[in-house]
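1. How does the following fold in three dimensions:
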Amino acid sequence: RASQNTLRSKLLHSRVVLLRALPRAGRTSLLSALAAEMDDGSAVMSGEQLVCMSHQEIQAAFSAKVLCVDAIDGAQVPRVESIIRSCTEHQRSAPRFILVGRNAKTDQTLISALIGIMTDLELTPIQVIEHLNDSKPLMTTQGPSSTTAPQAQSINAPVWSKEALWLRGCLPESLYADSDEQSFNWRLDYLASLLNQDLGCWGIDASDRLPDVFQYVANTNGEQFDDANCAKNLSVKRESIRKSLNLLERTGLIRRLPNWPAGSNQSLNSMPVFYVRDCGLLHAALGIRSTEQLWRHDALGHSWESFAVEAIVNASNGNATPAFYRDKEKNEIDLVLRFSSDAIYAIEIKVNSDAKANKGFAIGCNTVGATQRLVVHSGETDITSDEGVPRLKLVSALKQLPL
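-> Prediction:
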């Protein structure tokens, strides 16, 4: 996976990396693949195994190697911290650690315990380019749809399908389920387990109505979010809504986009936009079981917007600050990316490949100082419009982003 390269890069600059992700996103598989690839004695062990060893044993066995510690429990954090601090005293020969907590609360405890020592990395579920690279080319009656030289691929590789990725989402067990119905049911169970677990450690109980807050976000996906209205409709306190939203963000279920410019007082006083990050989970919440249902559903536009926004933000690889733009005159841009190079990408997202950016998009681009303007659609053809704004399929748009 692409995350392996990012993880290796992180290890060059930090001795301890926390790998965060939604449950079942593939962290354990990634650790095993990374340790096998290194082939230098680096290893994977559980938190339970680690805390049974002394720091001297760990230092001797894994000097200058990578030790991946999976399934760390909250109660094990003090011992894990002690071992890591003792090992990192050996500056040149200290092992490098990759840590995986059992849940978001353990992740937060590790972050607090290892301030100044540890950096963190989010492992996103399978991404569009990853799925494309790992899949068989789509066959037509004339042969492969691509004219490029064939690449070695597993005979078990799935056929590339943007529609499957969009409908089912990017969690492996959902994406690779035997049928849409099996995938849908898996996602329903996944959401129920995630949202109805004991969250007392976060100060959240049944009175906060977390599952209903998530459903409210799904129902208003891609719209500016008024937490006061949400609180009124759900008959809970506004502070409770904010607490639930914060937890949903921390766990990686939703993404908050601030109004442009992100981080400014103006932005902080403006209502954000929330997206359910995994479209498969969005569709489970909305009861969308099939591609046919999706194309008939009122949420089609916001669903595609959610899918495209998440793919584009993840493809920017942390090098850009995402926001949306909307002013009092309702001129708007779906996604604005400010890159560390100061390039500013203004992106309008459309389901219909024939749809062009409107006048409000052009006004918004002038306001934010966009250096690149794009329309991203759900079709399979790249088009240059008369106005000079390229209308691109999603894969082409991802490849246009700065490295």
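2. Could you use CA atoms for every contact and neighbour count after this?
-> Noted.
3. Look up how far residue 278 lies from the residue most central in space within the chain.
-> Closest to where the C-alpha atoms of the chain average out (Cα atoms, centre = their mean) is residue 124, at 4.3 Å. To residue 278, residue 124 is 10 Å away according to Cα to Cα, to the nearest Å.
4. May I ask which helix or strand encompasses residue 395?
-> For residue 395, the element it lies in under DSSP states H and E is helix 394-400.
5. Let's compare: structure for the following, please.
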Amino acid sequence: MALLGARQVGKTTLARQIGDARSAVYLDIERPSDRQKLTDAESYLSLHSEKLVILDEVQHMPELFPVLRSLIDEGRRAGRAAGRFLLLGSASGDLLRQSGESLAGRIAYWELPPLQLTELPAEHHPNVWLRGGFPNSLLAHSDAQSLDWRNNLISMYLERELPSYGARLPAQTLRRLWTMLAHGQGGLVDVSQLAKSLVIDTKTVHRYLDILGDLMLLRKLTPWHSNLGKRLVKSPKLYVRDSGLLHALLGLTTLDDVLAHPVVGNSWEGFVIETLLNAAPRQSQAGFYRSSNGAEIDLVIDTPGQGLMAIEVKRSPNGKPRRGFYSACEDLMPQHKYLVHGGADAEAYPVGHGVTAIGLRALLQQWLDQRPTHL
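-> The predicted structure follows:
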């Protein structure tokens, strides 16, 4: 059993394809006719005990979890294999807690982000940073149509999704918060300043940051702590996870708009970090490193079997690591040091002091070549 914690437009199509391949039963919990079938969920699901059952938007019906637990245990006693149920939906904190309590030892979680570079033909690569990875945005006929779609998605989140998670602030205030986070892309969290600007209390800001995180719209990158006796920054950095939504919140339609905007560097940094973390093995630990004396690493990843990796992000293929990067590497002594740039050249080359310059796509391919295939 797997719960895919995602709000990816296009996952319904994926579920239907899985269903076609395995003669599965597909139910959309938001569709009244499908929900009606689950009035007596135990009886209905028992009728399809030999098929894969896909339950989409399962967060709207958490009362199913105890039923699923009973059916899974019954199937185990009858010798039925695992993988009978595929649950799709938003992985909110409440949902994860409820599923974890009811299905402990019976469920595996898998995060399904928007489309990634490694999943796309080369002709779509130039648009991913600008438009993001949501299929309807990425594949739109024009940049303007793509932006319209993303603006509609943002409105849907503000008017429907966030209120369904208990949001009580007006949509206009929530949009201001989200837009402020976009302008501060990759910056340290200053909850007090956000609360002051929005005229709300800090507890409320924390709550909405958590909700945006649960909906996989916001990534909180935590500081990398070590036992070096250094004075380290303790506040996390925040990133709007999908670069297309970031640009929509800032009103940036074309690549030229992005390149001329002050957020361009942090936008590219967030895109690289999000891409790498989505491609990293699940057991990896990640964060950023910053000390009071200016030592700084944009992304630190500890990957099983590969050791500690320090990554400096530059948009230009001619960029050089900052002095603080070298100082931070002296602190942490990583096994691998990379300068990840936006160039299309797949060739990696040294830039001194053990640092390798490499394009984002090339580093991704290197990772894929070194790791075993899995779900």
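6. hmm, back to that, excluding its backbone neighbours, what's nearest the residue nearest to the centre of structure 1?
-> residue 21 (6.4 Å; Cα to Cα, 6 or more residues apart in numbering).
7. now residue 305 of structure 1
-> residue 349 is the one closest to residue 305 of structure 1 (Cα to Cα, 6+ apart), at 5.9 Å.
8. Alignment lookup: that neighbour to structure 2.
-> Superposed on structure 2 with TM-score structural alignment, residue 349 of structure 1 falls opposite residue 313.
9. Now do the end-to-end distance for stretch 199-215 of structure 1.
-> 18 Å.
10. SS state for residue 274 of structure 1?
-> strand (DSSP: H, G, I helix; E, B strand; the rest coil).
11. Translate it into the numbering of structure 2.
-> Match for residue 274 of structure 1 (TM-score structural alignment): residue 238.
12. ok, now how distant is its match from residue 259 of structure 2?
-> Residue 238 of structure 2 is 21 Å from residue 259 of structure 2, by Cα to Cα.
13. Between these two, which is the more surrounded one?
-> Shown here are residue 238 of structure 2 and residue 259; by other Cα atoms under 10 Å, residue 238 has more neighbours (23 against 15).
14. Can you give me every residue that contacts that one?
-> 181, 184-189, 218-221 (Cα atoms under 8 Å, 6 or more residues apart in numbering).
15. redo that, cut-off 7 Å
-> Neighbouring residues of residue 238 of structure 2 by Cα atoms under 7 Å, 6 or more residues apart in numbering: 185-189, 218-221.
16. In PyMOL, how would I select just the buried ones from the residues you listed?
-> Restricted to buried positions by 16 or more other Cα atoms under 10 Å, the PyMOL selection for the contacts of residue 238 of structure 2 reads:
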select buried, resi 185+186+188+189+218+219+220+221
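17. Which of the contacts of residue 238 of structure 2 fall in strands?
-> 218-221 (DSSP state E).
18. Serialize these to a markdown table and add fields for distance to residue 124 of structure 2.
-> Converted to a markdown table, those look like this (distance: Cα to Cα, whole Å):
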| residue | distance to residue 124 of structure 2 |
| --- | --- |
| 218 | 24 |
| 219 | 24 |
| 220 | 28 |
| 221 | 28 |
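19. which non-adjacent residue is nearest the match of residue 274 of structure 1?
-> The nearest residue in space to residue 238 of structure 2 (Cα to Cα, 6+ apart) is residue 220, at 4.8 Å.
20. Trace the one you found over to structure 1, please.
-> Under TM-score structural alignment, residue 220 of structure 2 pairs with residue 256 in structure 1.
21. Secondary structure class of the residue nearest to the centre of structure 1, three-state.
-> coil.
22. okay but it is in contact with residue 23, surely?
-> No. Using Cα atoms under 7 Å, residue 124 of structure 1 makes no contact with residue 23, being 10.6 Å away.
23. where do the contact lists of the two overlap?
-> By Cα under 7 Å, 6+ apart, no residue touches both residue 124 of structure 1 and residue 23.
24. And residue 255 of structure 1, how close does it get to residue 179 of structure 1?
-> 28 Å.
25. residues contacting residue 246 of structure 2?
-> Taking Cα under 7 Å, 6+ apart as the test, what residue 246 of structure 2 contacts is 182, 240.
26. That one is in what secondary structure piece?
-> helix 243-249.
27. Which residue numbers in structure 1 does the helix or strand following that helix align to?
-> Proceeding N to C from helix 243-249 of structure 2, the next assigned helix or strand is helix 255-259, under DSSP H and E. Alignment of helix 255-259 of structure 2 against structure 1: residues 291-295, by TM-score structural alignment.
28. Run through the helices of the stretch 101-250 of structure 1 in chain order.
-> 104-113, 128-133, 162-168, 172-175, 180-195, 210-219, 227-234, 238-250 (DSSP state H, counting those that start in this stretch).
29. Map residue 164 of structure 1 across to structure 2 for me.
-> In structure 2, residue 164 of structure 1 lands on residue 127 (TM-score structural alignment).
30. I'd like the distance between its match and residue 121 of structure 2.
-> 11 Å.
31. which one of those two has more residues nearby?
-> Comparing residue 127 of structure 2 with residue 121 by other Cα under 10 Å, the one with more neighbours is residue 127, at 17 against 8.
32. tally of neighbours for the residue nearest to that one when sequence neighbours are not counted?
-> Closest residue to residue 127 of structure 2 apart from its sequence neighbours, by Cα to Cα, 6+ apart: residue 138 at 6.7 Å. Residues near residue 138 of structure 2, counting by other Cα under 10 Å, number 26.
33. Let me know the distance separating residue 138 of structure 2 from residue 345 of structure 2.
-> 23 Å.
34. rewinding a little: which residues sit in contact with the residue nearest to residue 305 of structure 1?
-> Residue 349 of structure 1 touches 305, 334, 375-377, counting by Cα under 7 Å, 6+ apart.
35. Please list which of the residues you listed are preserved in structure 2.
-> Contacts conserved in structure 2 for those, using both residues aligned by TM-score structural alignment, their matches' Cα atoms under 7 Å: 305, 334, 375-377.
36. can you pick the most crowded of these?
-> That'd be residue 376 among these, by other Cα under 10 Å, with 30 neighbours.
37. Return the residue of structure 2 aligned against that residue.
-> By TM-score structural alignment, residue 376 of structure 1 lines up with residue 340.
38. following the host helix or strand of its match, which helix or strand comes up?
-> Using DSSP H and E, residue 340 of structure 2 falls within strand 336-341. Where DSSP H and E defines the elements, the next helix or strand beyond strand 336-341 of structure 2 is strand 349-352.
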